[in-house]
Structure formats: structure tokens, C-alpha cells
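In: Got a predicted model here, sequence first, then my questions.
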Amino acid sequence: MSINKKPIVLVASAALAAAGLYQFAYGATVEHQSTEGQSKIVLNKQEGSFPYRSNNYTMPEKAAGAIANRTIPSDYKKIGESGSLELYMANASLAIMVKNKESGYVWASTPNDADLQNAELNDEWQTAVKSPVLLEYYNDQEMLSTGNFLSLGGKVDGVEPIEQGVRVKLTFGTLNAGIALEVKIENDSLVVSIPSDSMWEKGVSKLASIQAYPFLGAVHKADIPGYLFIPDRSGALIRFSKAHSRFDEPYVGKIYGTDYTSDGNMNTGRTSVPVFGIVHGSGQNGVLGIVEDGRFNAKIVAYPSGLSTDFYWVAPKFEIRYGYFQPTSKSMGGYNTFQKDALKTDRQVRYKFLGGKEADYVGMAKTYRTYLQEKGELVKEKSTKSKADVPMQVRLLGGETEASAFGAKVVPMTTFNQAKTIVDSLEKNGITNLKTVLEGWNDGGLNGERPAEFPVESKLGGNAGLKDLKKYLEGKDIPVYLYNNYTVAFENSDLLNFKSDAVRAINNEINEFPFFGWGDSDFFSDIMARDISPGKSVEIAKDDAEEMKDLGVDGLALDITGSTLVSDYNKKHPFTREQTANAYRELAANFKNNLSELAVYQANDYLWKYTDTMFGMGSGASQYMYETDTIPFLQIVLHGYIDYFGWPSNSASSPREDTLRMIDYGQYPSYLLTHEPYWKLRDTPSVDLLTTQYTDLEQPIKETYKAVNQALGKVQDATIEARVVPDYGISAVKYSNGVEIVVNYTSSDYTYNEVSVKAKSFAVIGGE
């Protein structure tokens, strides 16, 4: 397993002075503007729009004519209907069509005959595109192979009517195996499911994965304008294009991230929500897929045109069993094999069809937001935050461990008394709405022990000093969070017996990995970490909740645990990935009940119900070659429900760009600060931190906060309802209270609806 210790690498010279940092961040000219709602950030006008045509930004929508509709052939029979949808199935092929009754638009699971002829598919893909399911399986040589319903001698063993749909029993003759496929209309959604108890295997070959109706909504080249939506980090689009590069691999995003005990070190993408989507003509027709059952062992797979076929398509792939390498000796001898028992879980996808102005990525995000609301997983609390200044996260590094000839010792970077000084300094600069996170508060400092262990580090002030700081900040209405994680432990931890409490991988080996990366001192390069068994995580966290409650701290800042999800194959106390998620939900609920607030870094959506604040929110995608746009999908879902903050701005390579993106994405600022100069970290694992001393950052913090506060102050309680990109490097975000915020990333002034938006600046339109 590989976890970045902390993404706090400042891409700037270590010798950059405070004045130089300010110049770097905000340019040579800082002008006052008379227009209300305009920021002061005005920069060198030399860049042009070229940088904003990259996939790190969202592209403007091109005008498109009405999308031609497909007719429903006579051999398709209606099998389900609701107020807004009609569902049809072809008797012979089992292909389906879904008609949106309001718009009349028809979605099909199989491309039309003309597209199939033009696509020049080989025999394998000809059958795959026409099949209701695609499969991977382990053959009699235990090698992973691919096939589909038609190529594997598939036949229908029976069709049973169910409410607003059918249940079809499928047999794969070549494999001597079968499943039941259920297709129905439910609450104005198409629901496709494969019940776990319907799967059977009698042959030597064993099923490895399955995809049902993967070509639903597939588009041949760019015959239809639109895009695929994939949940890569904050969100990304793959626009349909006739001219593009040849790609080597599809997008594969493991829902909730890589499971290092089952997937090995394979990087399967970072996605915190189980969704995907397709648009046929922005503002005309769209569909959002939500992976419900089986999502903990599923991937979102998206193929651009030019990779295997000429079609753009996206679908979930459900794992049925995992393959792995089983070592038989210490010299790495062994063999490849696979799980003998299939994962016991139902598999289900819900499709929600969007029309008109809701048929775009914003409509998808709003649809998912409503879905979570209805399930009680996203709760909006009553608040009047929009009448106050926006919050800012202040991460205060307390103690860090230092290498020396006589062993490790603690370097105090910010004592509890010094923390008061930093807060006072921010307050003098008009920043009073703070969320203060104490990192390295524990015995041994930040990287002396993980998880952080009590008692409180004496060099920082001990328990008495922490209580005094809490009392001091309480008078200023500033909450204090203690930073910790309950997923990763160092080998020196006193909290665990690693033989029994460490997670074991699928091959029964303890899941062990080096915690520190290339930027760290050689002294720390051999420190190994292990994942903690989920049951033990809950136990440790319960003890900590009591300690924190006694100390009077306001909340926990939970790192790693919210974004990392692994199985545990320990035979004495095994955990499936879903069981691990439920254990973490229990852990979060306990903190929520014992403390005032719970903040989670990069939380996966199964923890959103318990999350008051989200830290470390990503505001970008992976920028794979086939991605054409980065979008704020997660931010649109969450704004107005959970306050979210990015990574510290003093780690940004382009601080002014970072500030504008915060405003565009509705994100609040964060800084990692110390009282002592950063050079004192030179012999610690935090050697990669630069420019953390608060006195060096006072001016940049003041300017960044002022700009973000001016932009987002009126919309803290509001939800994002629309986002348009009228031109390259320009975005306009409309909120539920009528406020519209226009961001101009470019080097030239821009006029939006008769409002002039300065270069490298923003404008706030509307509101009280």
C-alpha cells in the first residue's frame, strides 16, 4: 500500500523571502477596484487563453442542434412503465430501450445497425456490443480471460415477470455457470440488478467480473455531441470527438479507491462516489448511473473512442472474485491463483434520466445530491452562516520527530502558547472564523507515532497547556480539532499487536508498506506501516473519544480513514470492504456523539452523514489524456451541506490560480502554519515543508482570505444550481439564493452579461 504522507510540497524555492512569496502569489500589480464584488487580484496580462484550453479546466459548451431520436423496433416489447419512463426489451437479444416520456428521447443498450457497420468491429467486439453482459473469468489454466453472453454460448433458461420488469435466467454454456438478470422500472429509474443468490458455477472455470448492459447510451465517435462523466477525483469529462489520440488504456476508477489487500499496488484511481454518466447533447438528454449494491467491489470503467472500438461508453464492472499471487517461499517463489469463493453481494445499478437544462454534469450532481438526501446520507442543518465571514482552516504543526545520533527526539514547532500568538495575528488581520487543527499534538510528535497516542506532548504544554488553549479559543468561538487517523499504524505503535491486529492481504500476508516517500530523510526511509484491522480501529477510536471529551476539545480531524478502504483477510476476524466501511461509520458516529464536530479529510460518501466539515478536498482530476475537462462535481453535490476546504494554500504552485479555483468551486481556504521557522524541520520527516512560519505568510493569508470571503460570504448556506463556461478560462456559478459568481482565470478583462470582470479576478452578481 502506498499513501502519501501529506501532499504539502511547495513548488517554489526554499530561499523565497516573504516579499518574494507575495510577489509570486499576487503579481506585480495590486489595484483597488471600485466595482462592488470585485477582488483586488489583478495580474500581468500576458498569458492569453491558451492555458485554459487544457483538461485542467472546464471547456465551453458548443451549440448543438436537436439530437435525432431512435425509434423503438417492433420486436421490442414494453416490460415496465412509470410516470416518466417506459422500458422495452427485445425478446431475442435481450437488448433494452428506455423512453423518456416527457422528451420522447430513447436510450438504447445497443448501438444502431448503421453504427455497428461503420465501427468495423472484430468478431469479439461484434458479439460484445450486442450482448447484455460482459464477463471476465478464470479458465481451466487459472488464466484471466474475457467473454460475453454470445461468445460463451449463452442462452435464456427462463423469463419471469416482476413488478414493472422481468427477471431473465442466463446460462453461459462454455463456463457451465449462470446468473439471473433483473431489469425493471422503479420510482422513475431504470434498475438493473444481479442477485447474489442467483449466481451458480458448476464448471472448472470461475467467474471473475461482470458488466450488465455496458453499452447503454454508447456513442459512435462524435456522431452525437456530448460527453461521458467519470468520478475521477473532483470530477472529469470525456467529450466525444472525431479527432483524438489513440489511447492505450481505458479509465478504471475503483469505487472508494484501491483496495491494497485485494488489488495489490495497482492504482485503480481515486473516486469517492459510486456514480458515472452520459450526456447526449448538453441541455438535452442525460443519464446518471448510481452503483448501489456491490459498489464496494466495483470499478467505473470508461472507454474513449479509438480504444478497442469506435464507441464511447462507460459502465461499472463488478468484481466477483479477485486473483492474486500466492508466495511459497521467502525468495518470492509462488504462483498466480484466485479466490475460490465468490464475493457474496447483490449487484445493482440505478439509472436516472435527465432532460432539458438538467441534462449536464451539474444536473447529475444535483440528482445525486437529492438521492443522498432521500436516503438520509446528506443532511442539511439549519444555519445562518451566509451572514458571517467564511471559515478558514488553520493546520498548526505542533511537534515533529527528529533524527539524531541518540535516537529520535521531539522538535516543538508550535507550542500551545505559541498557537495563541498565531491566532491573535490572524485576528488582527480580520480573520476570526477559524477551524484550528492541531497536528503533532501527541507524545512523540506528528510522525513519532501513528495513530497519535496520548498523553499530550509535554514539550508543547501537555494536558494543561491544551486545556488552556481550548479555553482561550473558546472565548473567541474558535473550535479546536485534534488530528489523527485510525487506519495506518507505525510498527512502533503501542496500541496494537501486529500479528493479530494488522490487516492481512488476500494471500494472508500482513499488509506492510514504507510510509515515507522520496522527499524524506534516509533516517526515516525504512519505517514501515501497516493497516489496522477495522475492528481494532473502532476499539482504539472509542478510547480516544473518551480522552478527547475529557480534555474538552471540540472535534476530531480524521485523516486517511475517510478516504482509504481495505478488506481484511485475517481468518480470525475477516472484514469485507463493505464491513470495513460500516466499521468506519460506527467509528465516525461515536465521535459525532462524544464531540461537538467531526471533520474528515477527503471523505468517501458513506461517511458524509457524520461529517460536519471536509478537509483536504481535491479540486482537480487526474488529467489523463482522454479527459477533456475537470469539473467540480463533488463540490456541486456538497455545497450548502458540508463546508469543504482544500489543501493548504502555502503548498500551491500557483497561489493566485489556487485562490480563483477556490472561488470557482465554492471552497474555503486552508493554511499549514508553524510558529518556528521551517528550517527546524530539516532533520524530520516533514523536511519537504517550506514556508510555514506564520510571520512569512501574513500578507498572502490576508489577501487570499479577503478575496475568498468577499466572493463566498453570501453563499455559504446556498446550494450550487448552475455552472456555465461562456469562454475559455471563464466560469459562472449560480447559487440557490440568486447570487452568481463569475471567475476570470485569464489575463484579459471579460464582459459577462454586461458585467465587467477584471483579469485574474472575479465578480459577485446579485444577492442582498
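Out: In hand now; what should we look at?

In: okay, CA-based contacts and neighbour counts for the rest of this
Out: Noted.

In: Can you show me the helices along this structure?
Out: Under the criterion DSSP state H, the chain carries helices at the ranges 18-26, 113-118, 123-130, 361-374, 416-428, 462-474, 498-501, 534-551, 577-594, 633-638, 655-665, 694-712.

In: Looking at those helices, which is nearest to Tyr610?
Out: Shortest distance between Tyr610 and the helices of the chain, using CA to CA, is found for helix 577-594: 6.2 Å.

In: if I pick Leu121, what's in contact with it?
Out: Shown here is Leu121, whose contacts under the criterion CA atoms under 8 Å, 6 or more residues apart in numbering are Thr309.

In: Please tell me how far it sits from Trp107.
Out: Noted for Leu121: a distance of 22 Å to Trp107, by CA to CA, to the nearest Å.

In: do Ala621 as well
Out: Relative to Trp107, and taking CA to CA, Ala621 is found at 28 Å.

In: what does Gly257 give?
Out: Here the distance between Gly257 and Trp107 works out to 30 Å (CA to CA).

In: Neighbour count: the two, which is higher?
Out: Counting neighbours by other CA atoms under 10 Å for Gly257 and for Trp107 shows that Trp107 has the greater number, 25 against 22.

In: which ones are touching that one?
Out: Applying CA under 8 Å, 6+ apart to Trp107 gives the contacts 70, 97-99, 216-217.

In: Mind putting those residues into a markdown table with distance to Ile730 and neighbour count?
Out: Output for these, formatted as a markdown table (distance: CA to CA, whole Å; neighbours: other CA atoms under 10 Å):
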| residue | distance to Ile730 | neighbour count |
| --- | --- | --- |
| Arg70 | 36 | 14 |
| Met97 | 38 | 25 |
| Val98 | 36 | 25 |
| Lys99 | 36 | 21 |
| Leu216 | 33 | 23 |
| Gly217 | 30 | 26 |
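
In: Quick check: strands, which of those are part of them?
Out: Judged by DSSP state E, the subset of the contacts of Trp107 located in strands is 97-99.

In: count of neighbours near Thr268?
Out: A count of neighbours around Thr268, defined by other CA under 10 Å, yields 18.

In: Pull the contacting residues for it.
Out: Counting by CA under 8 Å, 6+ apart, Thr268 touches 252-254, 257-258.

In: try this one side by side with the last:
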Amino acid sequence: MCSKRNFKHVGIIVLAMILTVSLLASIAVNAKRERIEFKLPDTSTAETRTNRYTQYHEATKLSGNILTTQGFEKKLENDWMELWFREEIDSIRVVDKKSGYIWGELEKDAMDELNNYYNTMANSLMTIEYYDTENSSYQMSLSDERFMNTYEFDTDTATMTCTAECEDIGIDIGFQIQLVDDHMTVSVIEDSLQEYGDTLISKLYLLPFFGTVKKGSMDGYLFVPDGSGALMRFSSTAEYDSTYTARLYGPDASVDTVNTEMNLLSKRTNDYLVSEFRATVPVYGVVHGDEQYAAMTVVEKGREYATVDAALAGSTVPYNRIMTCFEYRQLYNQPVSKSSTIQRPQADANSMLPTFSIYLLSGKDASYSGMAVKYRSILEENGTLEAEAKASETIPMRLEVVASDVKSGFIFNSVETFTTVDEAKQMQSDLADMGITNLTMVMNGWQKGGASASKYNSYKTQRSVGSIKELAELRDAVKAAGGSFYLQTKVVSMTEDQGRPSYLAAKTIAKKLTSYHRDNKTIMYQDTYLIRPTTAVDKLLSAVDALSGFDLNVPKLGSELYSDYRQDGNTTRAKTRSLYAKAASTAAKDAQLSMSTPNMYMWKNCTDYFDIPMMNSQFLFESDSVPFLQILLKGHVNYYAPYANQGFYTTSCILKTIEYGAYPSFIVMGADNETLSKTPMVDYFSLNFEDWKDTIDTVYSKANAALKEVEGANITEHKAVADGVVRVTYSNGARVYVNYNSADCTVDGITVPQLNFVVERG
């Protein structure tokens, strides 16, 4: 029996509990009343104003010509243009007959803003750089009094010829300028370069300041082949003293310093640095007033040794300019002991015949889009883009399946199986159930030893993955559903476990093994070796024979262009290009080839183009990313975006895929993600197919809804029509509008929903 005293204690406790609950409830109500909800800020506007996108810009109409022909004499002409010349300063003017616009270099003989060094170069038809006996570099322009110049003009062939002799430095050279239909071709005369002194020619510039524009004098931009394509817009306020400098077709790993260490000033290894995109097409241009006047330059010969130099007006040189530099020699580090090197130039000049053509454009053609369409027509005429892309009712999707790779062990390494052939078949079946039948499947790591440790000249399959017969059955299933199937075969690169680098790898000019080094001691393979070009060609052709019936994915064949300085015979960079292009042509007769970011000379024999750049390298002086590559390729070669499940799957990325007409890509495996640990695949943080299945469905569905309407068609125009809104026009009359903004936008009478797209059929 409870006492009254106990009841009193219980009552006090209950009362205290009631008061506590009431107090907490009151606090909660007040907190709810005063709570400020946090909302993520709208970053779409800030994002679309970066140089990862094409910017909307209303160009100011040019009032007229900046240059005149006063003081110049008309020497040559054809139906499209006139060439005027002034011998006193060794300079020209070119008149576009269609528009009446005058092209040339500086407005005056000399500009106060430039020192003598740049004044002589800016108004000169030619500038050379050379090394003296101390390996110091010097520059000399055609207007230098030490040059003895002779000019001839042939009106029948519309050709100007210049021979320049300089006994002072012991270098002679000759070049021609010829008016050929709608373009002007500039070329070095064969065998005209003579070196007979102690100096060595290093670089050659022809028409270096053609199309130059003084800071703040007009609207316009420079177009450079960086990534998908980049614009460098003229500015009256910004000053950039850094320049865009890119070797066409990428650096030569056997000559250029490709493993230069850079300091991130952080605890991360420098392995996390992101490389800039390569210049995969030999074309650039300058626009004077958007859709008003433009000059597009196509480098035709000497591409392997040509560099595009572009610079916006800066404090040192207040002129926007773009030019080609042909490199006859480079400095390299020559070992003199185990611990020291000296810099010295190449002994022999690179063998080439520098040639480029300038096309003058006007009206709507005078834009990055117009340049791309014009250059595409050139590639169609010369056979580079003669094939038409296979059109279908749905778009293709790339699915790279990682089958196996080597796994690091305490004593011995083993092979980790990520995906069996049966699991790959199930993936194909699951995707077919989702409506994805046009599959471009790539099998990576099918060889014995896995992707990174399979022997270079072996075609045996990894038993735990499946047999060659089972791979053939998988191939047949993919093709029967309407897709395509590739076996990945690395013919250009290898790790130390795939063979003897001392025997298989190319050698640098300093007689070291040609390789790429990753500054990360935690990974399995820090060095990737590049194979001797002659050996790589043999491997490609033998792979086609050994894997008869299979199409091949050859990742680096189209993107790596390098020399080989072996004692038993050198292979020049130009020879490597010729070897690889010829081998691809031979291989393509029996097997289709897919490549990753191939250079232009490989497009003719590339059925599927993987990892196409979707922006520029984001240099500060670049203002816009534009789909120049995509305009060239659409309707001819199927091209695919980077792997969506490696960061390219956001809403903006999906919209970018649609804007650029690219097909989605995924890299997957059947195993759990933790199995990637202690393998070379550890860079891929998430590959499990089941984890990504829903994302694959979402990304593909959106891309297919837009791009199936333009399958097989060419892009005829790409243009930003409002802030954050672009319009892409196709040859079948369809127009694709993409809105990156967080609000609906109406353009051309069409309302495009926020972060979405609209397709207007033709």
C-alpha cells in the first residue's frame, strides 16, 4: 500500500514532466516559427558565364576597313582576291573581293606601342629564329637589312616568290604566296632552306601578324583548336601576357618535356594535375566582327612540327594575334653524366615543307561555326570525311566493360576478375529491357593477365573471364540487338609487366625510354611506355589477323604521335604519322576501329570516336568553349562523350551532351566497387553496373529523346541566342534549343523550359 508521501512525490515528478514537455514544445514552436530554411544558391547563371560554355554576345558592327592599300601596289589577283605589296617594309595587303574587306598586318609601317623587336616582326612576311654556337636563340625578320631579298610575281599563276639570303648567319630560304581559287596558299620552296654557317635554324614564322587587331579597336575573337574548340574574345580592358601555345597533334613524347613536375603546393601528389587538351585539328582563325569578316588558316604540310601561337592584347604587345610556328629544331636535355644534363638543339633539322592556306570568309560564314562548316567541306573533298555515319532509329551508347586486371599482392600479384562474359551478357540483356539496344560495347581486360599485365604479343583470354568462343557469342548477341562490339587491344602503350621496355619501347632523342611518368607512389605502375612505331604497326596488323571476326578498340593509336631515336634507325614524328595512318587503313579493310580522341589524320579509318572533348582547357584567356570538332564530325563519325559515371552525369552535362550531339558513355563492371582496390583500376571510384543502372537509363533516355531526331544529319550552325541558351541547326532542318538557365526562356518564338531542351523538327 502506497503512502500519501509517495503519492506526493509521484505528483511532483509528473508535474515536472508536464512542465518540461510544455517548455520543450514551446521552444520547438518558436524555433519552427523563427527557423530560416537554407536553400542552395542558384549557380546556373554563374556556371554558364564561364568559359566552359558558348557566350551570348552582340557584336558591334564594324564601320569599315581599318587597313588601306595606300602605299601598296597591286601585284596579283584572281576571281576571289587581290594581293598588294610594299617592298619597302616587305609587307602585303589582301583584298577580299566578295566583301571588299582588306586584310594585312599593322596599320602603319611602325607602331609606337611596339619595340623594334615586334615592329620588324609584325609587318614582315617572314621571321626566323636560330641558335648560335653557344645555343643562344636569336630572331631575325625579312625586313632586317642583313637579308638580301628577291621578289618575283607571276600573274599567270597568281604567284609571288621570295628568296631571302643572309650570309651573316649562313641561312637562306625561299617561299611563295599563291592565290588559288577561294584561298591563299603560303609555302616554303622545296630545297630552298640552306644552312652553311655555324648557326642552326630553329623556328619559322610566315605572315606572323596577318589579321592582327589593336586592343580595343573592334569586336571579334581568335579561334584556337583547344579541346572541342575555344574562343579568345578581344577585350578593351583585360590584359593577358600569357599565350596559347599548342603543338598540332600533341607533344612529341620523345622530344618534348612531357614529364615536367609541377607543384600543387598541397599534400596531394602532382599526379592529380589535369592535362590540357591537345590540338587534334590543324586549323585556327581570327574573326573581325562576329558574322562580318574572318580569316581561317589550315596548316597543310609540316603539321607534325607546327605550333599554333595565339595571344590577346597585353601590356607588352597591345595587339591580338595568331600565327603558325614551324619548329625545325628543339632544345633537349642531353645527359653528360648520371646526374647532370646540358641543353642542346637537335643536330638535324626536321624534314618538312611548311605550307598553309588562308580562307577569307564574310557574312554568316565569318564565325567559328562558319569556319567549321567550311573546313568540313574541305575534309569531305579530300576524302578525310568521305564516309557517312550509320544512322538508326535510336542513338548508340558506349558501354565499356572492365573484365579483369592485375591485383597487387604481398608476395605475388594475382588477377582480379571484375566481369565475366556471362555477366556482360546479362548487362546487355538488362539494357535491352530498358530500350537500350543500340549498344557500343567495349570489352577491356579480356586478355590473360588482365588489362595492365597481359603480355604485349599475346591474344590468350583470361580463363576466369571467358573463352574466345564465349566472347564471340557475346559479340553476336550485341550485334543482333542492333549494336556493335569491340575488343580493346593496346598496341601503342605498355606497362613493365607486359614485356621488356628496353626491347619494345621507343627511345627519346636523349636515348632514354619514351614514357609517361605519374607522380604517385601509391599506384601500381608509375610509368607507361610508348611502343616503337614500327612494332606498334606490326602489333595492330597481327591483332586483326589473330582476332579475325572482331572489331578492335585501339585507344592511343590515333592520339599519340612521337619519334623514335633507336640506334638501328630513327623514326621521325612525320614517319610515325604515316605509318599509323597506313596501318589503320589496312586494318580497317578487315575490322572496324574505334579510337580515343584521335587526331584528324585518323578520322578516315575511325568508326567510333571515344572521349571527345566537351570543352576547352579553361585557360583564363579563353572566353568560350565551342563544338568545332563536333560540327566537323557530326553525320560522318559517331562520337561519344566522356564516361558519365566518372563525373559527367549532372543535368548540365546531359544538356551539354545534347548540345554537342555526343552520345553517352559508361564504364562498368559486374563486381563490387571495393574489388578495385590494389589494382590499376583504382582511379575509377565506382563501376558497379547495378549501382549505375538507373543513371544509365536516365542519361540515355534524355539524350536519345533529343538526338534521335538528328541521326545521320550534319550540324550546319551552332550559336548562343541568349544568355545560357544555344541553338543548334542540322542539315535535316531540325533545330535543337538547350536552356542552361534556372528559368524558362523564349527565343525565336519558342519557349525552352529551365534546364531542358526543345527539338523543333525540320
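Out: Yep, it's here. All values derive from a computational prediction rather than experimental measurement.

In: coming back round to it: show me which of the ones in strands among the contacts of Trp107 of structure 1 is closest to Lys352 of structure 1.
Out: Each of these was checked against Lys352 of structure 1 using CA to CA; the closest is Val98, at 10.8 Å.

In: In contact with whatever residue of structure 2 lines up with the closest one, which residues?
Out: In the superposition onto structure 2, Val98 of structure 1 corresponds to Val94 when matched by TM-score structural alignment. Taking CA under 8 Å, 6+ apart as the definition of contact, the neighbours of Val94 of structure 2 are 81-84, 102-104.

In: Recalculate using a threshold of 10 Å.
Out: Applying CA atoms under 10 Å, 6 or more residues apart in numbering, we find Val94 of structure 2 in contact with 68-69, 74, 76-77, 81-85, 100-105, 184, 210, 360.

In: one step back: looking at structure 2, which of the contacts of Trp107 of structure 1 still make contact?
Out: For these, the aligned pairs still in contact in structure 2 (both residues aligned by TM-score structural alignment, their matches' CA atoms under 8 Å) are 97-99, 216-217.

In: From Ser563 of structure 1, how far off is the alignment partner in structure 1 of Tyr609 of structure 2?
Out: Using TM-score structural alignment as the criterion, the counterpart of Tyr609 of structure 2 in structure 1 is Met614. With distances taken as CA to CA, Met614 of structure 1 is found 11 Å from Ser563 of structure 1.

In: and for the two, which residues touch both?
Out: Overlap of the contact sets of Met614 of structure 1 and Ser563 (by CA under 10 Å, 6+ apart) consists of 600-603.

In: Going by neighbour count, which of those comes out on top?
Out: Neighbour counts for the shared contacts of Met614 and Ser563 of structure 1 (other CA under 10 Å) peak at Val600, which has 30 neighbours.

In: Return the distance of that residue relative to Ile642 of structure 1.
Out: With distances defined as CA to CA, the gap from Val600 of structure 1 to Ile642 of structure 1 amounts to 11 Å.

In: which residues are common contacts for the two?
Out: With contacts defined as CA under 10 Å, 6+ apart, the residues adjacent to both Val600 of structure 1 and Ile642 are 608, 611-614.

In: so what's the equivalent of Asp123 of structure 1 over in structure 2 up against?
Out: Using TM-score structural alignment to pair residues, one finds that Asp123 of structure 1 aligns to Asn116 in structure 2. Taking CA under 10 Å, 6+ apart, we find Asn116 of structure 2 in contact with 110, 122.

In: go again using 6 Å as the cut-off
Out: Residues counted as contacts of Asn116 of structure 2 (CA atoms under 6 Å, 6 or more residues apart in numbering): none.

In: For Cys325 of structure 2, see how far away it is.
Out: 20 Å.

In: Near Met140 of structure 2, how many other residues are there?
Out: A count of neighbours around Met140 of structure 2, defined by other CA under 10 Å, yields 19.

In: so who does the counterpart of it in structure 1 touch?
Out: For Met140 of structure 2, the aligned position in structure 1 is Gly147, judged by TM-score structural alignment. Neighbour list for Gly147 of structure 1: Leu135 [criterion: CA under 6 Å, 6+ apart].

In: Please repeat the previous calculation with a cut-off of 7 Å.
Out: Gly147 of structure 1 makes contact with 134-136, according to CA atoms under 7 Å, 6 or more residues apart in numbering.

In: now, which of those sits nearest Ala502 of structure 1?
Out: For Ala502 of structure 1, the nearest member of those is Glu136. The distance, counting by CA to CA, is 31.4 Å.

In: per the alignment, the closest one corresponds to what in structure 2?
Out: With TM-score structural alignment as the matching criterion, the partner of Glu136 of structure 1 in structure 2 is Glu129.

In: thought that match was touching Ser141?
Out: No - applying CA atoms under 7 Å as the test, Glu129 of structure 2 and Ser141 come out as separate, 8.7 Å apart.
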